[in-house]
Each structure stands twice: as C-alpha cells, then as structure tokens.
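Student: got a predicted structure plus its sequence, pasted below:
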Amino acid sequence: MAPTTGRAVQPITSRSVVEQSTDELRRAILAGTLAPGSEYSLRELAGMLAVSFIPIREALRSLESEGLVITRPGRSVLIAPLDLEDLHGIYRLRRVVEPEIARRSCLLLSDADLERLQGQAAGFGEVGQGMEDIYDGHHDFHLALLSPAASTWDLRMLITLWRAAERYIRIGFGQLDPDPVEHERRGRAHLDLVAAFRTREPDVVADAIEQHLARNEQIAQAALAEQPAR
C-alpha cells in the first residue's frame, strides 16, 4: 500500500457550510440586520448566503434551539421578536447561574488573571469604544471571570443565555453610547466586578454579579420599551 500524504479525505465540507451559515445568520440576527419580528423564506435566506436549502434548514434548527428564530409551517422563518417577558426570563436564569459560579471562581482566579482583567475592564470605559466595538471583548471578560469554576455544562448554559441576551444588550447599550458619561460608568462597573473578585469573598462577589445583572436588565428593559411594536 502506498503511503498517504496529508489528509486523504475531507469529510466535513458539508458540515462547514452549515456552521458558516449558522454563524452568519446568528451574527446578522444579533446585530439586528435581520430585524426582530421580520419573516423570511428559506429561498431568501439561501439567496443571501449563496447556499442551498439544506444548510439553511440545519442552521435554522440550531438557531431555533437558541431562541433566535421561530420556524413557520412551509418554508419560512420568523426572527424571534424582542419581548419583555423573555428578557426577564433570561435574566432570572442568569441570576441563578452566574452568582453561584462566581462564588467558586473568585477563589480560583490568580492575581495575574485579575490584573489582566482589570486592564481589560478599564478599556471598556474609553469614550471611542461603543458597544459594537467592545462586545466580543465584553463576552470574553465575563467568560474569563467565571470559567475557572465552570463545568462544560455550565459553559453551554452560560453561552446560550448570553446569546439570548445579546440582542437586548446591544440595543440597550447602543442607545446609551452617545453619552460619554455612560462609557465612564461602563468601565467603572466592570472595574467594580474585578475589585469584588479581588476580595476572594464569595458573598461579596455573588452580590456584585447580581447587581451587575440587575443594572443590565434595567437598561435593556428601558430600551425595549421604546422599540416600536411590530
């Protein structure tokens, strides 16, 4: 048998198209390019991404499990509307999960970890940094705070909840971006989280996380209340 060089087969090509389709549709939904409450046919979505119906169907199954779309009978899909009750449900679950993990994580993070996170938190307060500019870093910041104590299932739950909350957060904080005072507050809020973790006191840390979540929900609720009904 002749020796083989490199990879003999490429079995994940179709799956890669599904993953790319899922990622691009998710990005468009979270950014609001595919607006909440709007409806699209599978043909339209396939045309936008220049792919066949098959990867679109697979992508929509994943996005429906994340609460981002609602499939319709036939060949159409509704981009999940924004809803105050859903928002409250997301944050109710976050207030159960995140403080508990934070209680344990504060005892596991190193001083070097916290020093790095403090520098990152300070950057969130720069006036030129809008929510769109910092969102990926903001996600990474919170993941770094919690991941030392998070199991694989914890991380799956957190990422699902964060994705569900992302559209609300982008709208809420996006409306506040023109105000320089908001940038300062945003940076201070995240520096306060790092300071709480530096105490290594689980009760202090859990309370800080709960207050942070309450503030974010309040901002998102106020923004959602101003959105026109669809």
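Tutor: Yep, it's here.
Student: all contacts plus neighbour counts: C-alpha atoms, from now on.
Tutor: Noted.
Student: what is the helix or strand harbouring Ala208 packed up against?
Tutor: Assigned by DSSP states H and E, Ala208 falls within helix 202-225. Applying 3 or more Cα pairs under 8 Å, 6 or more residues apart in numbering; DSSP states H and E, we find helix 202-225 packed against helix 84-105, helix 152-176, helix 180-198.
Student: what are the buried residues along it?
Tutor: Taking 16 or more other Cα atoms under 10 Å as the neighbour-count basis, helix 202-225 is seen to contain the buried residues 202, 204-210, 212-213, 216-217, 219-221, 223-224.
Student: and here's the other structure:
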Amino acid sequence: MTDRPPSPLLEKLVVVRNGGPQQTVVTELRRVILRGDAPPGTPVPLTEVAELFGVSHIPVREALKTLISEGLVTHRPNSGYAVARMTKQELHEMYVVRAALEGAALTIAAEKATDYERAVAMEANDRMAQAIRDSDGAAFQRESRNFHMALVRPSGMHRLLHILDMSWNMIEPVQAMMHVTPDDRAKLNGDHEEMLEAFLARDTARLSAIAQRHNDSVDVAIGTLPTDTGLLTQDS
C-alpha cells in the first residue's frame, strides 16, 4: 500500500501548552482550521498529531470529537479524520442561519452600544477598508467577522452570540472572501460602510434594511464559488 503524503496541517500546528493535553490539542487544531491554514478536506492524522504534541492517542481523539461536534472535522471509518467540507447548498444554509441570528440582535445592539463598543466597530471597519486597499482577501475575511460581531455584541444576548460565533466557525474553513472577486469584496465593504453609519446613528430601521441587502449580496457572491477545486463538495 502506498504511503499517504504528510498532511499539510502538521506544518501549521504550533505546540503551545494550553491547559491539559486535550485542551492544548483542540485549541491549536481549532486555531489552524479557523485561520484557513487547513482547507476543507485536509486530513487530520491522529497518530502524527499525537506524536507532534507528545501525547497518546486518547487526548487527540477526544479533541477531534469536540471539533466534530463543532462541525469543523469529519470522521469516516476507512478514511480517518479530515477538516469538514460543505456543499454549496450547506454553505448557503449556514449564511442564512448567520444572517437570521445577526438580524435578531442588530437592533438591540445599536440601541445599547456604548461609546467604547461603537469605537470597536469603527476600528474593525477601518481594518476592512485597509484590507480592500491591500487586496488582502484573508484580512478581509478576518476583519469582516470582527466587524459583524462588533455590531451585535452590544446586544448582550449571550446565548445567541455563542450560537452565532459557532455558525461563523463552521464557514471559516472555506475562507469564502478569499475566493470571491475583488469587485465583490469592494461591494460588500460598501455595505459595511453604510451599516456602520446606520449603527452609529442608531437608525435601526435603516440598519436592518442595509443588513438584508448585504446578506442578499453575500448570497450572490458565494454562489460564484467553484465546486471543482475541493473547497466545496458537489451537491447531491
């Protein structure tokens, strides 16, 4: 039997002790997956990960169970573990979920936001604008999440925010904003600018309307993502 090539995941992992063995492994695997350093479909070799961290299979297996429950890793008996892949339809569904959760919190957040929280949103918007100027899709992906979370965090709806954070995590491995066109990124960032203006003005009706338009634009943009690169699986 031909040996499998080493997983590129191993090159990205950094061994930094963070609590017990299981917590150390799950934290680092999650970090690498969410940064997009291990694209969907990347193998997660249990034995090699255990050797890298100097632990037995048990904490690695438990860490992988946690990541499976978060939708970040899949397991097949004959294939082992891998970074989870979605179909285009599943990706669309996760964006629908994200938009619904965000919409439920936006109005309350805009009404309750403190000066500090408003400043956090402005700073995230500035970083997105810089990413557009730099044509940096990875930075735009990262700062887009920071911006959207900054707009809803003032709501104080902690359970909703936790679920929203998990829904963001599930779509992060795709790094969709890296794969849409620069024109699409610029258009989406224009929506962000308008959302920020409405948020700062506490104009909740306008904020909700712009957010809906933005979500429609995101849906169109992700609809252009290729399905023949391994990034997404074919719809069944």
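Tutor: That came through fine. Quick caveat: nothing in here was measured; it's all calculated off a predicted structure.
Student: can you pull the TM-score for these?
Tutor: Their TM-score after superposition, calculated using TM-score structural alignment, normalised by the length of the first structure, is reported as 0.77; 214 aligned residues with a Cα RMSD of 2.9 Å.
Student: on that earlier part again, so which of the helices and strands packed on helix 202-225 of the first structure is nearest Leu42 of the first structure?
Tutor: For these, distance to Leu42 of the first structure was read as Cα to Cα. The smallest value, 22.3 Å, belongs to helix 152-176.
Student: count the residues that sit near Ala201 of the second structure.
Tutor: Neighbours of Ala201 of the second structure under the rule other Cα atoms under 10 Å: 13.
Student: now Pro77 of the second structure
Tutor: Using other Cα under 10 Å, Pro77 of the second structure is surrounded by 6 other residues.
Student: what residue lies at the spatial centre of the second structure?
Tutor: Glu172 (2.6 Å; Cα atoms, centre = their mean).
Student: who's in contact with that residue?
Tutor: For Glu172 of the second structure, the set of contacting residues under the criterion of Cα atoms under 8 Å, 6 or more residues apart in numbering consists of 33-36.
Student: likewise Leu60 of the first structure?
Tutor: The contact partners of Leu60 of the first structure, taken as Cα under 8 Å, 6+ apart, are 22, 69, 71.
Student: list the ones among those that the second structure also has?
Tutor: Contacts conserved in the second structure for the contacts of Leu60 of the first structure, using both residues aligned by TM-score structural alignment, their matches' Cα atoms under 8 Å: 22, 69.
Student: in the superposition, what's the average offset of the helix holding Ala208 of the first structure relative to the second structure?
Tutor: Using mean Cα distance after the TM-score superposition for the first structure, helix 202-225 of the first structure ends up 2.5 Å from its aligned counterpart in the second structure, as a mean over the superposed pairs.
Student: show me the contact partners of that helix.
Tutor: Residues external to helix 202-225 of the first structure that are found in contact with it (Cα under 8 Å, 6+ apart): 82-84, 87-88, 91, 94-95, 98-100, 102-104, 106-107, 168-169, 171-173, 175, 189, 192-193, 196-197, 199.
Student: tell me the buried residues within the residues you listed.
Tutor: Counted by 16+ other Cα under 10 Å, those give 82, 84, 87-88, 91, 94-95, 98-100, 102-104, 106-107, 168-169, 171-173, 189, 192-193, 196-197 as buried.
Student: any idea how far the aligned partner of the residue nearest to the centre of the second structure in the first structure is from Glu98 of the first structure?
Tutor: By TM-score structural alignment, Glu172 of the second structure lines up with Glu166 in the first structure. When distance is defined by Cα to Cα, to the nearest Å, Glu166 of the first structure is 16 Å away from Glu98 of the first structure.
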